[in-house]
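Q: build me a model:
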Amino acid sequence: MTPVEPGLARRGVRYLARRRRVVAALLAWSVVEAGHTFALGYALAEALDEGFLAGRPRTGLAWLGLAAVAVVAGAYGTGRTYGGVAGLVEPFRDGLVRTVVSRALHRGGGSDTAAVSRLTHQVEIARDAFAGLVMVSRSFVFTAAGALTGLFLLAPPLLAVVAPPLVLGLGLFLATLRPLARRQEAYLAADETLAAGLGDVFAGLRDVTAAGAEPRVRAETGALTDATLHASRSLARWSVVRVVALALAGQLPVVLLLAGAPWLLDHGVTAGGLVGALAYLTQSLMPALQNLVHGLGTSGSRLAVVVRRLTAPGLPDGPPGEPAATATAAPQDAPAPALALRRLTFAYGDRADPVVRDLDLTLPRGAHLAVVGPSGVGKSTLAGLVAGLLRPGGGEVTVGGARAGTAAAAARRVLIPQEAYVFSGTVADNLGYLRDDPVPEEELRAAAEALGMAELVRRVGGFAAPLAPAELSAGERQQIALARAYLSPAPLAVLDEATSHLDPVAEARAERAFASRPGGTLVVIAHRAASARRATRILVMDGADTVCGEHHELLARSPLYRDLMGAADPAHRGPEPRNPAHRDGSSCRDSPSYPPRPLRDTDRVDPVPRPGLPGDRGHVVAHRPVGQVQAAGDLPDGRPLRRE
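A: Just a heads-up that it's a prediction; the model follows:
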């Protein structure tokens, strides 16, 4: 029906091949179920010809009794087939749920409102459609086989009358599947767009009312509703073609059989054979054909469309049917940068001062950036913007040329937060979670060695050993999350204080491993000064002024950076360019960040401990990340604390 569906068909064959025993049992019980189809028409014909019409009522009753036994056996076979259908359908549904949830999490579920429609509505459509498709196609194949075999055994002319319209009607029906699938996809796309639009409206009802935007929102929502209605009506019109196909394949054979009865009787067809043929048509073929047309026409097209949408490599962020937003493509001889911030502005609320304002930054592939600054200045906010978890108020963020909120950008980046998540499963399951296929053990072992967690893997029992997340320390969970990101195919890695629970040696090893990934780009939200020294470029998010550059440049230009590094004032403070271009080809433009914060406030609080603070009872010293107070005698002059 679409260019993608041959791939879906191959995947479906592989899916069934992995469940050969379930399929074999389902086919076996289907044969039992279809036995009564053959027995019904044949026994009825024999009961008339050899029994009642021949004056032998006992023989007729015996054939009818045989038909009744076949019906009971068929009913038992029907009951047994449901177990086989469940054995195929439920794993299929579970796989779709895992796919949808995984992609929503990788993209940042908060920005993917259409994921709700996929998970709740479309997965259930696929499940019901698959179950219906299995039932109706299996039933029609075995019922048609039994009925056509019975017609041939009764009298070959019967088959000559019934087969042509049956084939013609089926051909017409199959010809409608492709346009039917397109209308079905248009309907699902409109439904998904409507769900996303209503989600935005419901989330902002207070803002809509406060801004007096009801007419505009009403018009936009009405347009989405009208589009869904139009798609639904277009889909409904194609049901008329299904009715025509059903009439050709199911009703026309009965008319031809009745109209041609004199000719059939003159050519060796008995009265019992004619009645048996009518029984085959009305009691077996027509119900099976109706189920096939309605089931395959609705369930089959829905299944193909929904599965293709749920499992496609890139699902659009915006309304379906519109292209996903991407940055302007770079020339072929100049590949898009790994990360680009253009006039980026963000604030928590319409009336709040921006945390980031007009920030420009370009990272080429293979760059290593450290983001430093005091707590609360916006470092994690910047990580959320790069990861697509937050939407900028102005400007744009592109990852490999694709805007941060798109599926293409999600496939090119991975975010490792400070609070690492480890789920119950094997070590290999946790490490390979971001990969579509199982990760070879050699690659797992190489990643563990690179990140210094080989001892942890040995202690828990190897890569096939189950993990108990509650038994792992915070540092061990961070190591597993780092290895998971290291093994992901995403070239851009963003570490948002993801090594805060590691010792300095383990932290340095992890950062070097990420920085050395082939073609990989690393952004580190740093909590230690050593992380900045290892980076090729540093972004200092200062409350008063955001600057970026290399280590030696920032020592000369940024008082905050000097304090963060614990360095004395440099010997020279020559002017530095405001838009430096760096050795790795990256560039950044300094821009103000609000609200402004002075380096030292009115209470003379030094932001970080550094050498040279006098013990004059006039300083409050920030000591260690958790803000522990200095013990008595710790000041340089050795005097006890009084009013410090």
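Q: C-alpha only now, for contacts and for neighbours.
A: Fine.
Q: quick one: distance of stretch 452-462 to the chain centre.
A: 31 Å (CA atoms, centre = their mean, to the nearest Å).
Q: which outside residues touch it?
A: Here stretch 452-462 makes contact (CA atoms under 8 Å, 6 or more residues apart in numbering) with Val427, Arg445, Ala448, Phe463, Pro466, Leu467, Glu476, Gln479, Ala506, Arg509, Ala510.
Q: to compare against the first, here's the next sequence to fold:
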Amino acid sequence: MGRHRDHPSALLPLLPLLRAQLRGSRTPLLRILGWAAVEAVPPLLSGLLLATAADHGFLVGRPLAGCGWLTLLGLALLLRGWAARAAFPHVAAVVEPLRDALVRQVVEAALSRPVADPAEVARLTEQVESVRQLTATLLRTLRGVGVSLVGALLGLALLAPAVLPLVLLPLAAGGLLFARLLRPLVRRRRALVLAEERVAAEAAQALAGVRDIAACAAGPRVAAAVGEAVLAQGEAARALGRATALRSLAVALGGRLPVLLVVAAAPWLVTHHWLTAGEVLGVLAYLTQQLEPAVRTLSGAAGGWLPQLAVTVDRLAATATGPEPRHPAEPAASAEQAGGAEQAGTLRAQGLCYAHGPAAAPVLTGLDLTLGPGEHLAVVGASGAGKSTLASLLAGLITPDHGTVTLSGVPLHTLAAADRAARVALVPQQAYLFAGTVRENLDWLNPGVDPTPAIELLGAAPLVARLGGLDAELADPDALSAGERQLLTLVRSYLSPAPVVLLDEAGCHLDPAAEARVEAAFAARPGSLVVIAHRIASALRADRVLLLDGGTALTALHGDLQVLSPLYRELVGHWLDSGVSGHRPPGGDTPSATPNTPADTPDATSAALPTVLQS
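A: Take a look at the predicted model:
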């Protein structure tokens, strides 16, 4: 998607993708060519029959003979119509399987990404439909154009070879000019497609957050952003229009100039017996009825539809590629190289500031955080303190107003979505499963990996067995409970290649014992773990605790944080009153990760917690 081609070879990206799908359509393609040969007969005969009708019929006083030759021409045109109709089913036999194969390819590739965007899938399938329509139109149009050009040139060669220089030289000049114009056409068509995608993205974001925009008084800023995208789209459309208008020069050279040259030379050619009057009529018929319309149509197809097809297929080729599968223990391959001196796997936030709008109070102000490889951090705070916002910032899904978030020295928000998701996995509260087998849902982020060890480790084996095993179909994922969906989603995220995992209340629908087992498994997994806690037990299991309070943040060991923060003492006090405080002594020692310890099974704990912590 970031590639840029501004030369005629920009048409080449469509060739591998289309060739792979058209390889199985050789039989219908050969039949299309066969019917095209039949269609070429009437254009080939048209000028010859007109010249014969004139020279051996009407001009020598034999009108019946002339009408007979014209009748033959009419029958030939009927043959062309019949051949064109017979070729249509074979065009469909090429185009429809192409559309089906492309739909499967782009949807499977989009869903194989760590973060699947339904809007992206919709856009890709819309582009596939454009490819289908453009391919069908080009097959029909170029077949007819090729038939007309070949028939006209062969007919001219048979009827009046003397005029070929008057036709071929302007035709070649027009072709060269058009080839030069193809470069800006492809470049500006691509710019228009990108501008249209930007408008769609800006408008979709604005519509999705219209209430928040109104609440934060962000209307003018959002309107300016959408307006800027619309203006850029308009300028791209005008630039494409200017480049398209220049095609008329190529049409004038290749299609109309030969007619003028032949008309100008006709008296001399007839006087010197190079041509007869009937042959002049036949030549003009070839030029005006076959050659000029074919050149005009070819200019429109190659200058309009072909660049559009090239750009659309190029966009599909750039986005229809899934991530390379990697084992969860492997870190992102290029992270250390891209990050320079930063230690590989270090997640760092510096001077992080964020507000939901220009008139809104900051959610985070000057937050600094460093999470080393293998470290386990819990984030706690009152409802609305910015825990989920921090998770989105750390995942690179939203851009901070000020400050940076880097992983191994690489700013996350600058990475492409697939690259970013391969480094940081954000598991939200709302679990997502799709219709398919249990195995397909679990190895979605890392195709081909064996999910069995992770299923056992996270305690999902009874659920998978109840569903019928790994190859059982999940026809309706919504039939599962929220906790069951969360557990399967957590297994899938555990198998992700990302070295950093963010659990944003991802176990809120699990019982405390199951959530403890899940967190212990993720903590032992190679890489780093951030848990947005909705139970204080999650904070007790972490190496460090990050407390969010009114836009500020305080990070310390559990025991130190009890001394430093009255708010944290108040939150923990409710937990201590539940009678299970003996599991972790003051001072911040790391608790046992064994799931069956008392601290991991405080069924009454969450009920005793303050509402602000559970939300």
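Q: please state their TM-score.
A: Superposed pair, TM-score by TM-score structural alignment, normalised by the length of structure 2: 0.71. Supporting alignment: 563 aligned residues with a CA RMSD of 5.2 Å.
Q: quick one on the thing from earlier: can you pick the most crowded of the contacts of stretch 452-462 of structure 1?
A: Within the contacts of stretch 452-462 of structure 1, most neighbours by other CA atoms under 10 Å means Gln479, with 26 neighbours.
Q: tell me which helix or strand it sits in.
A: helix 474-487 (DSSP states H and E).
Q: buried stuff in that helix?
A: Of all the residues in helix 474-487 of structure 1, those buried under the rule 16 or more other CA atoms under 10 Å are 474-487.
Q: want to throw those into JSON lines with distance to His106 of structure 1?
A: Below are the buried residues of helix 474-487 of structure 1 laid out as JSON lines (distance: CA to CA, whole Å):
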{"residue": "Ala474", "distance to His106 of structure 1": "22"}
{"residue": "Gly475", "distance to His106 of structure 1": "22"}
{"residue": "Glu476", "distance to His106 of structure 1": "22"}
{"residue": "Arg477", "distance to His106 of structure 1": "18"}
{"residue": "Gln478", "distance to His106 of structure 1": "18"}
{"residue": "Gln479", "distance to His106 of structure 1": "19"}
{"residue": "Ile480", "distance to His106 of structure 1": "17"}
{"residue": "Ala481", "distance to His106 of structure 1": "13"}
{"residue": "Leu482", "distance to His106 of structure 1": "15"}
{"residue": "Ala483", "distance to His106 of structure 1": "16"}
{"residue": "Arg484", "distance to His106 of structure 1": "12"}
{"residue": "Ala485", "distance to His106 of structure 1": "11"}
{"residue": "Tyr486", "distance to His106 of structure 1": "15"}
{"residue": "Leu487", "distance to His106 of structure 1": "14"}
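Q: rewinding a little: so what secondary structure elements neighbour the helix holding Gln479 of structure 1?
A: Secondary-structure packing of helix 474-487 of structure 1 (3 or more CA pairs under 8 Å, 6 or more residues apart in numbering; DSSP states H and E): strand 413-416, helix 427-431, helix 441-450.
Q: show residues contacting the second one.
A: This means helix 427-431 of structure 1. Helix 427-431 of structure 1 is touched from outside by 422-423, 439, 444, 457, 462-467, 480-481, 483-485, 487, with contacts defined as CA under 8 Å, 6+ apart.
Q: residues making contact with stretch 204-221 of structure 1?
A: Residues from elsewhere that reach stretch 204-221 of structure 1, judged by CA under 8 Å, 6+ apart: Leu194, Gly197, Leu198, Val201.
Q: closest one of those to Ala544 of structure 1?
A: Val201 (36.6 Å; CA to CA).
Q: host element of the closest one?
A: Secondary structure from DSSP H and E places Val201 of structure 1 in helix 177-203.
Q: buried residues in that helix, which are they?
A: Of the residues in helix 177-203 of structure 1, those buried (16+ other CA under 10 Å) are 177, 180-198, 201.
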